[in-house]
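Colleague: Dropping a prediction and its sequence here:
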Amino acid sequence: MPSTLPVGEPVPSDGSLPATALNGLAGRRLGLYLHVPFCAVRCGYCDFNTYTIGELGGHGAGLSTYADAAVAELQLARRTLGEEAPAISTIFVGGGTPTMLRADDLARMVAQAGGLFGLQPDVEVTSEANPDTVDGRVAETLAAGGFTRVSLGMQSAVPHVLATLERTHDPANVGAAVRAVRDAGLQVSLDLIYGTPGESPADWRRSLEAAAELEPDHISAYALVVEEGTKLAAQVRRGVVALPEDDDEAEKYEIAESVLTAAGFDWYEISNWARRPDARCRHNESYWRGDDWWGVGPGAHSHVGGVRWWNVKHPSPYAERVLAGASPGAGREILTDAQRYDERVLLGVRLSDGLSLDVLDEAGRSAVAGLIADGLLDGAAAVRRQRPAARLTLRGRLLADTVVRRLLGW
């Protein structure tokens, strides 16, 4: 089942935020995450808050009514953030499988967000999608509804790897989905996963090369994490499948960097590569910068001005609350200055632009020289005249957790 929510203080029934969170809101960027919790099947590795239609019942929990509940939370967000709320910079529709909803409903949610908040002229609007659910009609409806990019869950080009992950899409459908999205005038991103039990380095290279040959604008490559509570974790525990060796992840990351760089992609975040600067996922960049975002949907997380909160997980109580005009928040935390600093370092160092040395405290700046000597940070980036920064080398990307611990003095 999906992972448990954190424990925090209660969220006010009207969703109101402390005045400190709203101070300066108008001058900050605001993103919107829309969570669609439906999947045709739950993949064995997945720890996200998702549900198959057969598991659900009750008012507001179905495919045909979900958009109404999401719109109700958007209205709550507008009341909570008030007149100082800026126009939305980025929208990301994730899941689950967002394209299990009708494309018209996805477009309606985006239109409602625009009507309530306004959209920045260069707004980025992304939907995740299973390749089997995207054809020309869906892509054209998304494009007409204001979407600018689609992120297709390719995961692998190798049938036995997809079978282990319990991914149901046909690998041959990925190319057709890419063509449909591109023909509609939208940017294309492909998501890949490496480190699946039984996946060889040759399998992984085959997936990377297959993805690159489709000439997407953007590729994400994430290491598989076997989460407790998932079917895959139970299989590992019983010895049905074996986890890869410890150095498998590092080897496969280096293969990804080699193949994708040769294909014309540049890394801009540890797990993300883009063909051009304007093909980067700006919504995800906003997370790594610590910007404000409102998460709509069951189990969705939000962050505004140092306040983080999360919604109830199940779609039925979620819908009941928002349709009654109440907050669906299950809990929240108000971050301390120390927590916000730690997160800024943890997330900011992942970016290819590097973390400005001005952000670091004295202990962090003192650690930089040793990290350069150990080959984990780029020495030239740290001493450049314009914005000297802690920028990861390739080895540093492989050992990013170590870099963060040393910068934070842990």
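Modeller: Looks like it arrived, so ask away.
Colleague: From here on, just use CA atoms for contacts and neighbour counts.
Modeller: OK.
Colleague: got the residue ranges for the strands in the stretch 1-150 of the chain?
Modeller: Taking DSSP state E, counting those that start in this stretch as the test, the strands found in the stretch 1-150 of the chain are 30-36, 38-39, 51-52, 88-95, 119-129, 149-155.
Colleague: Give the other helices and strands that the last one contacts.
Modeller: Spelled out, that is strand 149-155. In terms of contacts (3 or more CA pairs under 8 Å, 6 or more residues apart in numbering; DSSP states H and E), strand 149-155 is packed against strand 119-129, helix 172-183, strand 187-194.
Colleague: Not counting its own residues, what contacts the longest one?
Modeller: Surrounding helix 172-183, the residues in contact under the criterion CA atoms under 8 Å, 6 or more residues apart in numbering are 131-132, 134-136, 139-140, 150, 152, 154, 187-188, 214, 216.
Colleague: Residue 309 is nearest to which of the strands of the stretch 1-150 of the chain?
Modeller: Using CA to CA as the criterion, the shortest distance between residue 309 and those is 13.2 Å, found for strand 30-36.
Colleague: ok, and here's another one to check against it:
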Amino acid sequence: MPSALPDGDPVPSDGSLPPSAADGLTARSLSLYVHVPFCATRCGYCDFNTYTAGELGTDASPQSWLNAVRAETALAARTLADLGDDRPVTTVFVGGGTPSLLGSQGLPAVMDAVRDHFTLAEGAEVTTEANPESTGPELLDALLAAGFTRLSLGLQSTSTSVLRILDRTHTPGRALDVVTQARAAGFGHVNLDLIYGTPGETDADFTASLRAAATSGADHVSAYSLIVEPGTRLARQVRTGVLPTPDEDVLADRYLLAERELTAAGFTWYEVSNWARTPDARCRHNLAYWTGQDWWGLGPGAHSHVGGVRWWNVKHPAAYAAALAAGRSPGHAREVLDADQRSTEDVLLRLRLADGLPLHRLDPAGRDTARDAAERGLLDRGALHDGVARLTLEGRLLADGIAVDLLG
């Protein structure tokens, strides 16, 4: 089941933001994230805020969700306008959950709601995640007509045994077929997600998945190590000994395998878990997160960040819809980050990027630590000489620990 929300300060009933959120507004871009909480089935490793029809019962539906998203989009536009914010939206990302379950009517309706209240920047990146089994030519054509520019598909693995352990319902080749269909339809950018380290997965399994992704026509590949999240079916299987705990050394070896195979196929890493065939293929929406830009998260459980104010919505779709129907913000809680907290997050996130972390963002002790890390082969010496802390391949395996060390 979905994990619990963190505590925080109350969100004003009208969703208003403090004046401090407007500081430096024009120096940051604005993005929208839309969370679709529906799934046909629940994967055993997933603790995302998603619900099957059986879990929701009659308390919520895609239509009540869409009505609520329309209302929150209007709320977002009013709240930002009150700050004097007239920025165009540079990226939109519809995630979940399984957005493709909304179909060729529902997903375009989401973009209609966005355009009713916001201006899209010229060349805006508009992405939706999609499940291969609920995506075909009709949906792809409708997405393009609605202005979607990028498709993100969950391949996870081409091994039937790995997919079975992950409780994935799609057939191994279906995602690859959808890439071909998306390219033929006219999508300029297509991403495939992979998961590595599933119990029982072999090097040969992951190699085959990488090579299939690299030759599919996708121009972006994301590869994430399997995390055993508390409360999931996978966690129970590991706890009871049905499945072994993922081995850290195996995970490291699989990451090195991903780097080797994807680089050989013409992809370049730009964030620890992400590779793109060209600079234009990089996910601009995720780059907005990693570089501290502003975004408003629409939907149940969605998180937002504007000018150092971070808040998160109530999780259940019924409670989310009820709040908006009553004219209230669906925000569950929020926090206002101080300068030190924002600086810490900036280091943690920017260090993951191939562009690296400018050394001036570190204090003197952090810069000394960076020089020591370079001596140990964890940061690139040449980049450090140019004033940038950039992870080496070995450093990428230890990215979070290195960031903590740099922060002292």
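Modeller: Received the coordinates, thanks. This one's a predicted model, so the numbers in the text were calculated from it and none came from an experiment.
Colleague: follow-up on the earlier one: can you flag the buried ones in the contacts of helix 172-183 of the first structure?
Modeller: By the neighbour-count criterion of 16 or more other CA atoms under 10 Å, these include these buried positions: 131-132, 134-136, 139-140, 150, 152, 154, 187-188, 216.
Colleague: Which pair of those spans the longest distance?
Modeller: Across those, the longest distance by CA to CA is 20.4 Å; it joins 140 and 154.
Colleague: Among the buried ones among the contacts of helix 172-183 of the first structure, which one lies nearest to residue 229 of the first structure?
Modeller: Using CA to CA, the shortest approach to residue 229 of the first structure within these belongs to residue 154, at 23.8 Å.
Colleague: What does residue 259 of the first structure correspond to in the second structure?
Modeller: Residue 259 of the first structure maps onto residue 261 in the second structure, with residues paired by TM-score structural alignment.
Colleague: before we move on, what about residue 315 of the first structure?
Modeller: Looks like residue 315 of the first structure aligns to residue 317 there (TM-score structural alignment).
Colleague: does its match really touch residue 67, like I thought?
Modeller: No: here residue 317 of the second structure does not reach residue 67: they are 11.3 Å apart, not a contact under CA atoms under 8 Å.
Colleague: could you measure residue 69 of the second structure against residue 287 of the second structure, distance?
Modeller: With distances taken as CA to CA, to the nearest Å, residue 69 of the second structure is found 24 Å from residue 287 of the second structure.
Colleague: Looking at those two, which one has more neighbours?
Modeller: Ranked by neighbour count (other CA atoms under 10 Å), residue 69 of the second structure and residue 287 place residue 69 first, with 24 against 16.
Colleague: Pull the number of nearby residues for whichever residue in the first structure pairs up with residue 203 of the second structure.
Modeller: Using TM-score structural alignment as the criterion, the counterpart of residue 203 of the second structure in the first structure is residue 201. Applying other CA under 10 Å, we find 16 other residues in the vicinity of residue 201 of the first structure.
Colleague: residues in contact with residue 201 of the first structure?
Modeller: Shown here is residue 201 of the first structure, whose contacts under the criterion CA under 8 Å, 6+ apart are 251, 252.
Colleague: With adjacent residues omitted, what lies nearest to the match of residue 315 of the first structure?
Modeller: In space, and not counting its chain neighbours, residue 317 of the second structure is closest to residue 300: 5.5 Å by CA to CA, 6 or more residues apart in numbering.
Colleague: Brilliant, that's me finished.
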